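generate coordinates for the sequence data below:
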Amino acid sequence: MANFAKPSVPRFTAEVYQNEFLPVGGRDVHAIVTVTSTGGATATRAALAGVAGSTAVVIMVDCSGSMEYPPTKMQGARQATAAAIDTLRDGTSFAVIAGTHEAREVYPGQGRLAVADATTRARAKEALHRLTSGGGTAIGTWLRLADGLLSNTTAAIRHGILLTDGRNEHEEPERLRATLDACAGRFTCDARGVGTDWEVAEVTGIAGALLGTADIVADPAHLAEDFTRMMENAMGKEVADVVLRVWTPVGAEILFVKQVAPAVLDLTGRRTAAGPRAGDYPTGSWGDESREYHLCVRVPAAAVGQEMLAARISLALPAAVPGQAGSGSASVLAQGLVRAVWTDDLAASTAISPQVAHYTGQAELAQVIQQGLQARKLGDIGGATAKLGRAVQLAVTSGNEDTAKLLAKVVDVVDAAAGTVRLKAKVADADEMTLETRSTQTVRVKKS
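Next up, the predicted model:
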């Protein structure tokens, strides 16, 4: 493992966990890469070029007619937005958008962003009185306006916060998908659903496409707390547009690249070319934090005793887009190596890395929860019971206590270790939606 750091930038490390031994004829190499960023100093492309970095945030608030039922939703949204504005660091560029079947600038207006200080924060909170409900829901229009506002800033950290209480009924799904594709890589976005009348797949899809977080806030009274936490997290981001760069040798094929902690997110289809036999996978913005990635590489078969470098994994800041500050060659922040060694020692080749085993189980846990809830919605009692029973088993054995508690609100657990459960006859919408929304959240490997 090699680490690279510069003065006044966070230090990135990459640790690789794997069983490098393959049996005769074996070709698939699995590895977990733990990436950690520490240091607490701004390290955007601009900072690496000696220019101070900056942050821009756009808050998108659903103002459709349904936000008035009950009135506490609209009231909670105003209070939450005010709390988020109060959390803005001085110098942060920001704007507020009201979203219905169209998008409207609430503050500061005229296609621009304000710069946070005591005066602009006070004016922005006063402008929140203009957040009134009425109209439909077309989330793509909100995101397109946010993208336009953020494109006018030189800030390296570009982030959105989106709140909705309903389904995207006034826009074709293809239009939203195209918008997400266009916005991907331009800014990150956290998405929240308030109440229980919104579509989980839409909210999690937005967050996943834009490398943000998704969650449910069933009670509007908790919105301010959640918005404050999201904004604090955004203010803690210090490095923008970091990529996971994977190089493989001739004849090797990447089967998948997934983020597996703190949540499961498949990055395989987001690869962009980065030179001969190398590809970049986006990871978004970083603060002081740690994430883990699961990589699977298929290598050419080799004879017993042979070994090869199966992959070289780097955390990198690619050369900036022409015209943006900090353009130039890529900066490598950390690096790790994945190896393959062929052996006829059965014990060595059949051993499973604890990290690989754990996160394979966490990915399965997310999948069986989603499959079980879908089967339940379709009236497939047997299928739902089997899938959610397996979910209980995986949650308990892996120590994922939060998910186990959420499952217990949907099923009666008879034998957790065996995965024996009974579906509850009646489940609150909020409990089912919370389980589905948070199904991809994972726990770390227990330290020995």
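
going by C-alpha atoms from here, please, whenever you check contacts or count neighbours.
Fine.

please compute how far stretch 149-159 lies from its chain's middle.
19 Å (C-alpha atoms, centre = their mean, to the nearest Å).

buried set for that stretch?
Along stretch 149-159, these residues count as buried under the neighbour rule (16 or more other C-alpha atoms under 10 Å): 149, 150, 153, 154, 155, 156, 157, 158, 159.

which residues touch that stretch?
For stretch 149-159, the external contacting residues (C-alpha atoms under 8 Å, 6 or more residues apart in numbering) are 44-46, 53-58, 93, 111-113, 186-190, 234, 237-240, 285, 324-325.

one more to put side by side:
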Amino acid sequence: MTYGMSSHTLPLQPAIRLHVDLDGDLRPHRSAKIEAHLRVDMAADSAPVDLPAVELAVIIAVDVAEANRPAVRHALPTALRALPDGISFTVLGSGPEPVRCYPRGDAEWAVADHAVRRRAVFAAGALPLHRDGPRPAGYAVWAAGARALLTGRPLSVRHLVLITDGSSAPGETRLEEELEACAGQFTCDVFAVGADWNPDPLLALAERLHGTAEFVDEGLGGAITGAIERLRRVHTPRLPIEVTVRPSVRQVSLSEKAPRPRRLRAQAHPERPHRWSFPTYQWHEQGRRDYLLTLVADADTDPLETDLQFAMVSIGDVHEPVVARWHRPGPAPAHASAGAASVRFLTGTAAMRNALREGLEALQKGQREVAERCLGQAASMAEKFEADWVLGEIREVADIEDAAAGRVRLPTAVDSGALRPMILRAGSYPGGTLTDTVFPRPGPYCRQCSTPAGSEARYCIACGKELL
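Here you go, the predicted model:
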């Protein structure tokens, strides 16, 4: 069986391991929320080191004003010289509509070799950029132009590298609609240059098109080359995670938490109303991803104190059940299971990122009280989760008086230009994966009365029931 953006996609090669972790002891009500941590490990299994370049089609789009030409003058030739032989590529410049810089003439695509790279570098010297006069309506125009080109190039990996200084963004009205049309057609990395871009549409592009968004002050040529090199390590361009639920489950959502935070869009199966597919992209030959699966279930007719399978999670040929039980009304167990701790880590780090981003955005708008409160929340959670990168970001704009207590103090003035890259990092910075030792499993406990037990216990000391 193959997965991919087109019929040319390579077959699934790496070995997959799927682990499901959750708090299996729930309290029933009509709209009970069940959260599970999905850990997917992909191991190399005789996969080649790099995907052949002939399987890649890449658009390099430069959405930059003439005043910022120095930001791309040397970077673009550097990236073009580094293109691997056999890759299909197009270079787009800026005008009232995206303008093809290379290849010229009727051809929409060039295939890299030594001579083609030399001609592309020469053409890049006259790269058209925004000047005074009409400008593109925004990022929707760039996404639509990329979609038109890439859907006609049915290769395994199709990708847009968008370099922007935000100069075409005013008037943006239909980005969400265009991203809906682009989803599944190609992926996208965004590199922001200059100081006048808006982080929100860049993060929307990166999330919906399963790529990254980052600010590049120096080394843009190396950043573009690095993005293309990452594409060559993609051996499974598209791999859906399928969730089949029991009839009592009314809502299903799935979010990737690591390595990069993104909300996945569900695809329904009309012929199978209880099955949902969540497409994921750019699976390398090895690595790990962490997801948070959320189910909303109606417990009115379910039995109590009985193990129930609420969902089956499938990825490739690997399947794992989501099993939990409804407890009788009463106090929740005093202990926290390993699954509950794992889920709390995922939800907590997501809340930490949101607090950091909201604090930075509030600071940019001059809402100092809101900024101080949100950044304090982010600092408190960062201390708890040992997220040093978050504490480092906060220290760029505030003094942390007591991280654990969430006390930060803002200076009198903050450089608003420094906030945009920080907002971008808060939304797209790669997170660390959970390790097996982060949440050691507790000793056994009684499922009947929730009394904790020693690690060697076989029966509950309180009620005498056998421990499971």
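
ok, of the buried residues of stretch 149-159 of the first structure, which one's closest to residue 408 of the first structure?
Taking C-alpha to C-alpha as the measure, residue 408 of the first structure sits nearest to residue 159 out of those, at 34.8 Å.

in what element of secondary structure is the closest one found?
Counting by DSSP states H and E, the element that carries residue 159 of the first structure is strand 157-164.

what's the first helix or strand after that strand?
Next along the chain from strand 157-164 of the first structure, counting by DSSP H and E, comes helix 173-183.

what's the mean distance for that following helix versus the second structure?
In the superposition with the second structure, the average deviation recorded for helix 173-183 of the first structure is 2.3 Å (mean C-alpha distance after the TM-score superposition for the first structure).

quick one, the next helix or strand after that helix and strand 157-164 angle?
For helix 173-183 of the first structure, the succeeding helix or strand toward the C-terminus, using DSSP H and E, is strand 188-194. Inter-element angle recorded for strand 188-194 of the first structure and strand 157-164: 20 degrees (by axes from the mean of the first three to the mean of the last three C-alpha atoms, to 10 degrees).

what about strand 188-194 of the first structure, how far off from the second structure?
Mean deviation of strand 188-194 of the first structure relative to the second structure after superposition (mean C-alpha distance after the TM-score superposition for the first structure): 0.7 Å.

give me the mean distance between the next helix or strand after that strand and the second structure.
Using DSSP H and E, the helix or strand that directly follows strand 188-194 of the first structure along the chain is helix 200-209. By mean C-alpha distance after the TM-score superposition for the first structure, the fitted helix 200-209 of the first structure averages 1.2 Å away from its aligned residues in the second structure.

list the contacts of the helix or strand following helix 200-209 of the first structure.
Scanning forward in sequence from helix 200-209 of the first structure by DSSP H and E, the next helix or strand is strand 214-217. The contact list for strand 214-217 of the first structure (C-alpha under 8 Å, 6+ apart) reads 190-195, 203-204, 207-208, 223, 226, 433-434, 437-438.

looking for the alignment partner of residue 232 of the second structure in the first structure.
With TM-score structural alignment as the criterion, residue 232 of the second structure lines up with residue 235 in the first structure.
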